[in-house]
Structure formats: C-alpha cells, structure tokens
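Engineer: turn this into a model:
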Amino acid sequence: MNKFKNLTILVVDDHPFTSDAYINLISKKKTDHNYNFLKATNCEKAFKILEIMVNKEKNIDIALLDINLPPYEKEKILSGTDLAILIREKFPKCKIVMLTMHSEHLILNKVYKTVNPEGFISKNDIDFSTFPDIFFRIKDGEKYFSPTINKSFQSLLSNTIKWDEIDTQIIILLEKGIQTKEIPNYIDVSLSSIEKRKANIKRQLADQKITDEELINICKTLKLI
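Structural biologist: Okay, the predicted model is just below:
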C-alpha cells in the first residue's frame, strides 16, 4: 500500500524557468506526499488544464499563480486574478497563492479583495532558501502574506480603513471564542452597534459573507490585532 498522499499543484507563470524553480524547490523537500505538478504559461493553457481536471473529476490542491499572465480573451480570463476566481469556483478547497512583482497598493488590494488568497507573495521577498518554507507553511494551513505585500496593505489601510480601539476589542473577543451576542457583557457597546461594526469591518476587508473565523484570520494577517 502506498503510504504517501497525492497532492496536485498547478503552477502558472509566463516564465518557464520560474515555474521549474518552484517545482524543483517543492520536490526537494521530503514529505508524506506524492506531487503531481501541472504547468501553464498563460491563461488559455491554464483554462484548458482546469477543464480537463473538472471533466476527470480530479482535484487541484494548491495553485501558484502569477498575477500578470498572457490573457485568454475568448473566455475573458485576462490575468492571474481572473484565473484565481475561476479556480475558486471550480475547486473551492484549492489553496491559492498569488505571486507578483507588483507593489502598487490599488492593484494588490484589488487582487486581495477579489481572491482572498491563502498566500500572497512578492517575488522580491523570496529566494531559493525561503520559498520552500513559505510554501509548506501555506500548505499546512497558515495564511501568509510576504513583507512587501503586508507593508503595502498597511499603508493603504492606514489611509482608507475606518478602525478604532472598539473594533480591535471586538475582534480580540471573537478570537477568544466570545459570541457576538455576548460581547456587550465585556465592552460598553450595544449589540446592534457591534453587529454594524462587524459588518463594516467585513465589508472593508473582504466580503460580508465571510465567517467570523475568516475575519479573525484576515485581521491577524493584516496585523490589525
């Protein structure tokens, strides 16, 4: 009996050398997984891989996606972001890692709010020694944003987000397992006000449909708590 688990990883980058580097670094680490790597250099090739996997009822466990990719205009997949949205739809359990050379606040924020990736990495923040550790941390369930990405978000949030000490207290109490309806027992704020604040925080950071647990993780990742 094969004691190793199969892990399917999609790597999409328009520079084949970069894709090969990711694959080699992941493969070198001894784990209890067999790796099945799928590679594409543009949105069209990636789309066709997704179609094949869906038709075969196969899963994609992790996707490493560059933001800037040659588009597939026929299917209106114009970037790695559009590709990530499609992967979320077809493979909801897939962990998505966005990689980029961009540092512009608005571009990064759009990707983050649209995709809510499990990993968001500036290529300037990784090398042959750091990438494997970061990848396996994400694989094992940690949400990871690299320093350049975090710095960009912090700069943007400090100028745009409405946040005060009460918001901090609400998220910290939620993290401790306190239910929303019980929070007025801990801080002098009405339940209706707390619910409005929570909805506003979710709207600013991601989507009002996210769970409290997802909200807490986002706040931790963005270092708001």
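Engineer: when you work out contacts or count neighbours from here on, use the C-alpha atoms and nothing else.
Structural biologist: OK.
Engineer: now the host helix or strand of residue 63: buried residues?
Structural biologist: Residue 63 belongs to strand 62-66 when elements are defined using DSSP states H and E. Of the residues in strand 62-66, those scored as buried under the neighbour-count criterion (16 or more other C-alpha atoms under 10 Å) are 62, 63, 64, 65, 66.
Engineer: against residue 15, how distant is the second one?
Structural biologist: Applying C-alpha to C-alpha, to the nearest Å, one obtains 16 Å for the distance of residue 63 from residue 15.
Engineer: here is a second sequence; please produce its structure as well for comparison:
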Amino acid sequence: MKKVFNILIVDDHPMIIEGYSNTIKWHFKEHPVFSFNIESATSIDETVKLVDNILPQNKFDLVFLDISLPDGNTTKMHSGEDLGLFIKSKLPNVKIIAITALNDTVRLLNIIKKLSPHGLLIKSDTDGEVLTTAIKNVIKGRDYCSHSIVALLKKRVTQNKVLDDHDIQLLVELSNGAKMKELLELLPLTKSGIEKRRRLLKEKLNVKSNSDRDLVLKAKEMGFI
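Structural biologist: From the prediction side, this is the model:
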C-alpha cells in the first residue's frame, strides 16, 4: 500500500499553486511507494484558519510556502517566515519547503536562520525536476536547496548580516512613518538602541544615504518587509 502524504501549497498566485499541484500529480502519478493529497491557500489569514481547524488525522506532512506573502489582515504576520513559524508551532513534525523569488544572499540567510526550512527553492529555477527532487529528499529526511541557492550561499556572507525580529519590527514601523517618539513606545529599545540598529541596518543593507526612506525602500526591494 502506498504511503499518502498531505501537502499544503501556500502562494498568493493561484496559477502558481495550480502549476505546482499539476507538476506533483504528473510526476508522482505512477510512483510505487507514495502518493499525495494536495490542499492550497492564497493568503496568510486563509492558511492560519486552515491550520487552526485541521483535524489531527488530516494534518499536513509537507508545506510549500511562498515567502513573499502580503501582510495578514487579522494577524500580525508580515511574511512567509512568520507564517512558517506559526505552522511549525501548530504542526511540530511538518516539513517546510520555502520558495522565494528573491535571490539576495542576505535575504536567503535570513530565511534560513529564522525559519530553518527543510527545503529552499528560488521560483525562477523551480521546474518539475527541481520540485520533485526537493520532495523526494525532504520526505526522506534530507534537506534540499536548489543549485542556484547553493551557489549564492558560497559567497560567504557573514552571520552578522542576518536581521533579527527587532530589526524587522523597526523596518516595519519606519515604513509606516513612525517617528522616534512612536518607536520608543512600539519597540522594547532605548533611543540609543534604536539609533544604533538603524545605523547597522543601513550598513547591512548597503544603504549609503542617511535617509530612512532609502532604508525602507531597500528593505522592501530585498523582501524584508
């Protein structure tokens, strides 16, 4: 008897979900060992509702997770990483394959450090072969990164380039137009701590100007907010 795996595909583009789903069904339709049940969600809120209401016997084994998701309307989640951490808190044994359109090494390191996915793929080179290879590796307990990610990570970006939760929160509040008075109320940091983080963020993201606007634009370009 085949082992059945329950897959959840999360992406805000229905056509991408359809493409991944069709690829999985096609490549594994005659597989002798396992088969898949596939469900999907197109937003953070829809995914949270789905995971919260899932029955134990139908829990997901594998999640394909788009990192660049719009903010949730009913949650405080700002990204696929936040959603991935929520999914892992609800389903500790789930295996997550993160998929991103971003190919900046700093951003990729941030995804790895914060989420620790079992797989990491870049959308532009995720064809049928890459998708099925990732599935086969991950369900057998082996981590998998697509070749382009392996090449990018060989650039040896240092660990201090990674942004933590306070960095992300500061960037989010700056993007909302918060001034120092509001930042002191919103963040568990002193004025000097905020100023230091803002300076270090500009160094990490290679922003040459003193403008917070430039910092926010760069953070959005790199997919941090």
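Engineer: after superposition, what's the TM-score here?
Structural biologist: TM-score of the superposed chains, computed with TM-score structural alignment, normalised by the length of the first structure, equals 0.64; 156 aligned residues with a C-alpha RMSD of 1.8 Å.
Engineer: may I see the buried residues of strand 62-66 of the first structure organised as TSV, with distance to residue 116 of the first structure added?
Structural biologist: Formatted as TSV, the entries for those read as follows, by distance: C-alpha to C-alpha, whole Å:
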residue	distance to residue 116 of the first structure
62	14
63	13
64	14
65	13
66	15
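Engineer: which one is the most centrally placed residue in the second structure nearest to, not counting chain neighbours?
Structural biologist: Note on the second structure: the residue nearest the mean C-alpha position is residue 67, at 3.2 Å, using C-alpha atoms, centre = their mean. The shortest distance from residue 67 of the second structure to any non-neighbouring residue, by C-alpha to C-alpha, 6 or more residues apart in numbering, is to residue 80 (3.9 Å).
Engineer: count of neighbours near the one you found?
Structural biologist: As a burial measure, residue 80 of the second structure scores 25 neighbours (other C-alpha atoms under 10 Å).
Engineer: residues touching it, list them.
Structural biologist: For residue 80 of the second structure, the contacting residues are 44, 65, 66, 67, 68, 69, taking C-alpha atoms under 8 Å, 6 or more residues apart in numbering as the criterion.
Engineer: if we can go back for a sec, mean distance of the strand holding residue 63 of the first structure to its aligned residues in the second structure, please.
Structural biologist: With the two structures superposed, strand 62-66 of the first structure lies on average 0.3 Å from its match in the second structure, counting by mean C-alpha distance after the TM-score superposition for the first structure.
Engineer: the helices in the first structure, which residues?
Structural biologist: Per DSSP state H, the first structure carries helices over the ranges 16-28, 43-55, 80-90, 105-115, 131-139, 147-160, 165-175, 191-205, 212-221.
Engineer: name the residues of the shortest one that are buried.
Structural biologist: In other words, helix 131-139 of the first structure. Buried positions in helix 131-139 of the first structure, judged by neighbour count with 16+ other C-alpha under 10 Å: 131, 132, 134, 135, 138, 139.
Engineer: packing partners of it?
Structural biologist: If contacts are counted by 3 or more C-alpha pairs under 8 Å, 6 or more residues apart in numbering; DSSP states H and E, helix 131-139 of the first structure sits against helix 16-28, strand 144-145.
Engineer: for the second one, same thing?
Structural biologist: Identification of packing neighbours for helix 43-55 of the first structure by 3+ C-alpha pairs under 8 Å, 6+ apart yields strand 33-40, helix 80-90.
Engineer: looking at those, which is buried most?
Structural biologist: Burial of those is given as mean neighbour count (mean count of other C-alpha atoms under 10 Å); helix 80-90 ranks first at a mean of 20.
Engineer: please compute how far that helix lies from its chain's middle.
Structural biologist: What separates the centre of helix 80-90 of the first structure from the centre of its chain is 12 Å, taken as C-alpha atoms, centre = their mean, to the nearest Å.
Engineer: do stretch 12-28 of the second structure as well
Structural biologist: If you compare the mean C-alpha spot of stretch 12-28 of the second structure with that of the full chain, they lie 18 Å apart, counting by C-alpha atoms, centre = their mean.
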